[in-house]
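S.K.: What follows is a predicted structure for the sequence shown.
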Amino acid sequence: MTETHTHSIRTRLLLIVSSILILFFLFSSAALYYNTNQTAVSTLKKTAEQDAQRIANTFDTATYTDFLNNPRPSEDYEKLRKSLDTLRKQNGLLYAYTATVDQNQVKLLIDGLPVADAAKINDPATGAVASDMKEVLQGKTHTTDVIDDPKYGQYISVYVPLKSETGETIGILGVDIAAKDVETLTTTLLKQTLPLFLGLLVLLLLLTLGSLYYILGRKLKPLETLQSVAQMIADGKLSQADQTMQQLKIPAKDEIYTLARSIQQMNQTLRLMIVDIKRTTALVTDTSQAIDAGTTEVLDGSTQIAETMSEIATGTESQTHTTLALTDEMSGFSSLVQKTTDDSQHIEQTVETMRVATRDGQTQMKQSVTRMNMIHSHVVEATEQVRQLKQQSTDIQALVTIIRDIAAQTNLLALNAAIEAARAGEQGKGFAVVATEVKKLSTHVASSVDQIAAIVQNITGNSTQMEVRFAETLQETVSGQQEIQATDGSFTQIAEQVGTVASSAAGMRQQMLDVARTEARIRNALTEIAAVAEEHTAGNEEVAAASEQMIATITGLHVLVETLNETSSYLTDQTEKFDLT
C-alpha cells in the first residue's frame, strides 16, 4: 500500500463540507446577481413598453394615414417627425420612429431625430428584423433583449402597433431606450440586499461547520481506538488488541459499530489462523523433507531412463532415415520402371504400326510386280507392233515406188499421145484432149505419190525411233521388274523381322510390368518399415520427452520442496512474532 500524508477524517470532512458550502455561496451570489440583473432588465422593458404605448396613443394617426397614402417629404411628414422628436425627448428615449415591412425588410418611414440626423423615407432599419414585426402587425407588442451596439451602446427596442380610429393596425412604432442604467440599477439593488445575504450565508457556514465539528468529534472518537487496535494487530499483539476491543463501548449501531465488530472477529480469526499455521507449518516441514529424499531417488532413475531412451531414439531415428532414403531410391526406381514400361508400350505400338505398314507395303509390292509384268508384256507387244509397222512402211514405200514409175510412164505415154495428136491434126484433137487430161492425172498422181512417199518416209523414221525407244523401254522394264522382285523379297524379310521385334517388345513390356509389380511390393514393404520405424522413433522420443519432462517436474518439485522448506521456516519465524498468551 502506498504511503500518504496522515490526515484526520474529521478534518477532511470539514474541508469537503466547507468547500461545498463555499461553492453553494458562490452559486447563490451568482444567482442573486443574475436575478437582480434580470429584474432590472424586466423593469426597463416594462418602462420602455409603457413609453412606447404612450407615444402610440398620443401620435396623430389621422395625419399619419394621409402620409401613408403619399409617403414623401411634406408638411405632414415634418409635423409627424417633429412630434416624434418631441415625444422622444420628453420620455428620455434614444430613438423613436415609424416603420413598415416591405419585401421581408423593415424600412423607416418617419425618423424622430432632428432633421440633420434623420434617415430618409424607406431607408432600411438597422437592427430590426422582419420576423419580429409579424406579431406587431397582428396588434401585439414586441420587445427585444438588451442589444450591445458598438456605436449606440446598450439599448432595448420596443415595437408597438399604430392603430387608426377604427382600431385597424396601420403601421409600426419603434422606440429604443438606453440600457446603460441596467448596470447602475443592478449595483444599487445588490448594495441593498448583498450585505444581509452574505451575513446570513457566513452565519450559516459557521453554524454548520461548528455543529459538524462537534458531531464528527463524538461520532469518530471510536475510530481512534479502532486505529490503535489495528496497529496492535499489525504489531502481533493479538491478546492486547482483544482486551482493548472488549473495553470499547459504541452506543449507536452504525457503520463504526459494524467496523469494530469486524475488527474483533478478524482478531479472533487471525488468532485461530496463526495457531493452525504453526501446526500446519510443522507438518509441512516434515512432509517436505520426506518428499525431498524421494524426489532425489526418482530424479536419478529418471535421468538414467532418459539417457537410455535417448540412445535408443537416436539409433531408431538413424534406421528410419536409412529406410526413408531407400524408399526415396525405390521411388526413383519406380519412376524409371514406369518410364521404361511406357517406352516398351510405345515401342510395341510403333512395331505394330510398322507391321501394318510393312504388310501394306508388301501387298502393294506384289501389285507392283503384277503391274510390271503386265507393262513388260505390253512393251513387248508394242515393240512387235512397231516392228510390223516399220515393215509395212517399207512395203508401202515399195508400192509407192512402183506407182511413181507407173505415173512417169503414163506421163510419157500422154506426151507421146499429144505429139501424135498434133500430127493427126483435126482428127487428133479429141485424142489430144484425152492425152492432156491423162498427163494432168499422171502429174497429180506423181505429186500425191511424192507426198505419200514423204509421209511413209517419216513413218519409217518414226518407227525406227520408236523401235529404238521401245527396245530401251523393254530393257528398263526388265531391270525394273527384277528390282521390284528384289524389293518384294526385302519386304518379306522386313515383315519377318518386324514380327520378331514385336514379339520381343511384347515380352519386354510384360517383364517390365512384372518388375513394376515387384518394385511396388518392395516399396510398400519399405513404407511399412519406415512407418513402423517412425512410430518407434516417435514412441522413443515421447518416452524420452516424458522422461525429460519427469526430470524437469521432479527438479521443479525438488525446488518447490526447498522453497516450501524455506517458506515453512519463514512462517514459523513470522508466527513467533504474534503474542497469543
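M.R.: Right, received. Where do you want to start? Since we're looking at a predicted model, the values are computed, not measured.
S.K.: When you work out contacts or count neighbours from here on, use the C-alpha atoms and nothing else.
M.R.: Noted.
S.K.: who's sitting farthest from the centroid in the protein?
M.R.: Within the chain, the residue lying farthest from the chain centre (CA atoms, centre = their mean) is residue 424, at 140.5 Å.
S.K.: Presented hereafter is structure B, for comparison with structure A:
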Amino acid sequence: MSLRRKLFLLSASLIIFVVGMSAFFSYRSVSRAVEQTVAEYSSRMAENTAKYVDTAAYKKFLAQPVEDETYWKLRRELNDIREKTGALYITTVEVRNNQVRILLDGQPKNSNIASPIGESTDALSTEQVAAVMRGETLRMHLVHDEKYGDYLPAVAPVRDKAGQVIGVLEMDMSASFVNELVQGIIMENIPTFVLTSVVLVLISTALFSWLVRRSLRPLQDVTETAEKIAAGDFSTPMKPNVTVSASQRDEVGRLAHSFQVMEATLAEFLRDVKTSVDGVAADAERLSAATEQSEANSVQVAHTIQEVADGSMQQNERARDIVRMMKHARDVVGTGKKQVEQNSHRTQQAASISRQGHQAIRHAVEHMPAISNSVGQACETMDRLTERSSQIGDMVTVITSIASQTNLLALNAAIEAARAGKHGRGFAVVADEVRMLAEQSNGAARQITELVRVILSEMDHTVLSMRASEQAVAEQIELLHEGGHALDAMAACMKDKEEDSRGMAQSFSEIELTVENVLAHIEEITEILEEAASAAQEVVAVAQEQSATVQEIAANAEDMAQISQHLRGELGKFTFN
C-alpha cells in the first residue's frame, strides 16, 4: 500500500472519529442542559410547595408528632399538592439521634407505601438537612433507581410567617420525561447533523487528498535517485526540477532539497575516500615495517631495565636485612641500657640501705653501754631484793613463833576457862577466837615462807640470766663494731659500682644514639633503593606498554592494510561521472 493511500485512510478515520466524538459530546451537553433545567424546575417547585404548607399546623404537629387530626390534615394537603404538581413523593424530615427521619409522607390515607412517623431514610444526609435548616435550597442530581425509576429530588426549607426555618421538605419529581425530551431534541437535529457531517467529511477528504498529492510529488524523484545510489550509481545527478519552489517550503520540499545536497556531498565524499584509501594503503605498509623495528628495540630496552630493576630489588632486600639487624641491635642496646639503669638504681638503693644500716648500728653501739649499765643495775637490784627476801623470811619465822606461842596461850586460857565453869564461858569464847587467829597466822606464815622460798629461787635464776645477758651485750657490742666496719666497706664498694653503672649507662646512651643515626641513614638508603626499584618497574611497565603499543600499532597497520584493500574493492563498485 502506497504512502498516499495510507495517509488518505488515516485522514478519513480521524475525520470520522472527530465527527463521532462531536456527536457524543453534543448528546452529553443536551442531556446535561435538560437535566439542569428540570433540576431548577424541581427546586422552584419544592420552594413553592414549602410556601403552601400550613406552618401553624406544622408547628403544632412538631410539638407533638403523633397521628392526630393535625397530622392527617397536613398529610391531605401534601397529597393534594403532590397530585396537582405531578410529583412522585413529598415528605418532611428532621434529624433525630444523628439520623434523618421522615415526619410527614404526602401519600393518600390508604396508601400501603406511606412511611410512618420517625422512619429513617438514606435519601438525605444529616449535613444536607443541616444546610437546608440554614435556609439553603438543594438541587440534587438525577437519580436512577430500579424500584422507583428516574427522579429528581429537591429539598427546600419550610418557613413560618416570620421567615424562620421550622422544617425541611423533600420533593421528588419524576424524570422519566427527561430521556424522552433528550431523545426528541436529538431526533429533531439528526438530519441536519448527519448532512453537515457528510458534507464536512467529503470536503475534508478531498482537500486532504489534494494536499497530500501536492506535498508528496517530490518524493517520487527522491525515491528513484535513492534506488540509483543504493546500486552505487553516482553518474546521473538528481533531476533539477526537484529543486524546491518558493511555494513549497514544507517538510517534503525540504527533504527533497536536502536529499539533493546529500547526493552531491556523498558522491564527493566517496571520491575523496577512494583517494585517501590509496594513500592509507601505502602508509600502512611503511608503518608496518617501522613498527617491527620499534618492537625489537622496545623488547631490548625492557629486558635491560628489568635487569636493573632486579638488581635494585636485591639491594633493597639486603638493605632491609641490615635495617632489621640494626633495629635488633637498637633493641638489645636499649634493653642493656635499661638493665644498667636498673642496676644503678638498685646500687643506689643498696648504698642508701647500707648507710641506713651503718647509722642504725652506730646508734645501737651508742645505746649498748646504756643497756649494759641497765643490766648491771638490774643485777644489783636483784641482789638487794634477795637480801630483803631473806629478811622477810626471818620476820616470817618470828611471826610463826609468835603464832605458836599465842596458840599455846589460847589453849591454856581455854583450860582455865573450863575450870572456872560458867563464869569462864565468855573467856573460853575469846580463847577459842584467839586460838583460831593464831592458827590462821601460822598458816599464812607458812605460805609466805613458801612464797619467799620460790621468789628467792626465781631471783637466783634471774640474776644468772642477767649476768649472761650482760656478757651477751658486751659480745653484741663487739659484733656491731665489726658490722659497722663491714657496712663502711660495702658502702664504698656500692659507691664505686654506682659510678661504674653511670659510666655504662652513658656508654649505652652513646651507642643507642649511634645506632639510631646508622638506622636512619640505612632507612634513607632503603627508601632511595625502593624509589629506584619502583622507578625501574615503572620504566619496565612503560617499556612493556610501549612494546604492546608497538605490537598493537603493527597489528593495526596490518588491519589497516587489509581494510584499505577491502575499501578499494568496495569503492570499485561505485560509478562516478
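M.R.: Sure, I can see it. Since this is a predicted model, take the numbers as computed values, not measurements.
S.K.: hang on, the earlier thing: could you tell me whether the residue farthest from the centre of the first structure really is in a strand?
M.R.: No: per DSSP: H, G, I helix; E, B strand; the rest coil, residue 424 of the first structure lies outside any strand segment and is helix.
S.K.: That one and residue 435 of the first structure: what is the separation?
M.R.: Using CA to CA, to the nearest Å, one gets 13 Å for the distance from residue 424 of the first structure to residue 435 of the first structure.
S.K.: go on, residue 331 of the first structure?
M.R.: From residue 331 of the first structure to residue 435 of the first structure the distance is 119 Å (CA to CA).
S.K.: who has more neighbours, the two?
M.R.: residue 435 (23 against 15; other CA atoms under 10 Å).
S.K.: Could you give the number of residues near the closest residue to that one other than its chain neighbours?
M.R.: Spatially, and ignoring its direct neighbours in sequence, residue 435 of the first structure is nearest to residue 414 (4.8 Å; CA to CA, 6 or more residues apart in numbering). Residues lying near residue 414 of the first structure (other CA under 10 Å) number 23.
S.K.: quick one: which helix or strand includes residue 414 of the first structure?
M.R.: helix 255-424 (DSSP states H and E).
S.K.: What's the first helix or strand after that helix?
M.R.: helix 429-575.
S.K.: How far away from the center of its chain is that following helix?
M.R.: Between the centre of helix 429-575 of the first structure and the centre of its chain there are 52 Å (CA atoms, centre = their mean, to the nearest Å).
S.K.: got the angle for it vs helix 255-424?
M.R.: Angle between the axes of helix 429-575 of the first structure and helix 255-424 is 170 degrees (criterion: axes from the mean of the first three to the mean of the last three CA atoms, to 10 degrees).
S.K.: So which other helices or strands are in contact with helix 429-575 of the first structure?
M.R.: Packing partners of helix 429-575 of the first structure (3 or more CA pairs under 8 Å, 6 or more residues apart in numbering; DSSP states H and E): helix 255-424.
S.K.: tell me the centre residue of the second structure?
M.R.: Most central in the second structure (CA atoms, centre = their mean) works out to residue 534, at 42.7 Å.
S.K.: which residue packs closest to it, ignoring adjacent ones?
M.R.: Looking at residue 534 of the second structure with CA to CA, 6+ apart, the closest residue is residue 309, at 7.8 Å.
S.K.: What's the one you found aligned with over in the first structure?
M.R.: In the first structure, the residue paired with residue 309 of the second structure is residue 313, using TM-score structural alignment.
S.K.: Let me know whether its match touches residue 545 as I believe.
M.R.: No: using CA atoms under 8 Å, residue 313 of the first structure makes no contact with residue 545, being 10.6 Å away.
S.K.: More neighbours: which of the two?
M.R.: residue 313 (21 against 16).
S.K.: follow-up on the earlier one: quick one: contacts for the match of residue 309 of the second structure?
M.R.: Applying CA atoms under 8 Å, 6 or more residues apart in numbering, we find residue 313 of the first structure in contact with 536, 537, 540, 541, 544.
S.K.: Residue 215 of the first structure: which of these is nearest?
M.R.: For these, the closest approach to residue 215 of the first structure (CA to CA) belongs to residue 544, at 75.9 Å.
S.K.: correct me, but that closest one touches residue 303?
M.R.: No: at 9.8 Å, residue 544 of the first structure and residue 303 do not qualify as touching, with contact defined as CA under 8 Å.
S.K.: What lines up with the residue farthest from the centre of the first structure in the second structure?
M.R.: Aligned counterpart of residue 424 of the first structure in the second structure: none (TM-score structural alignment).
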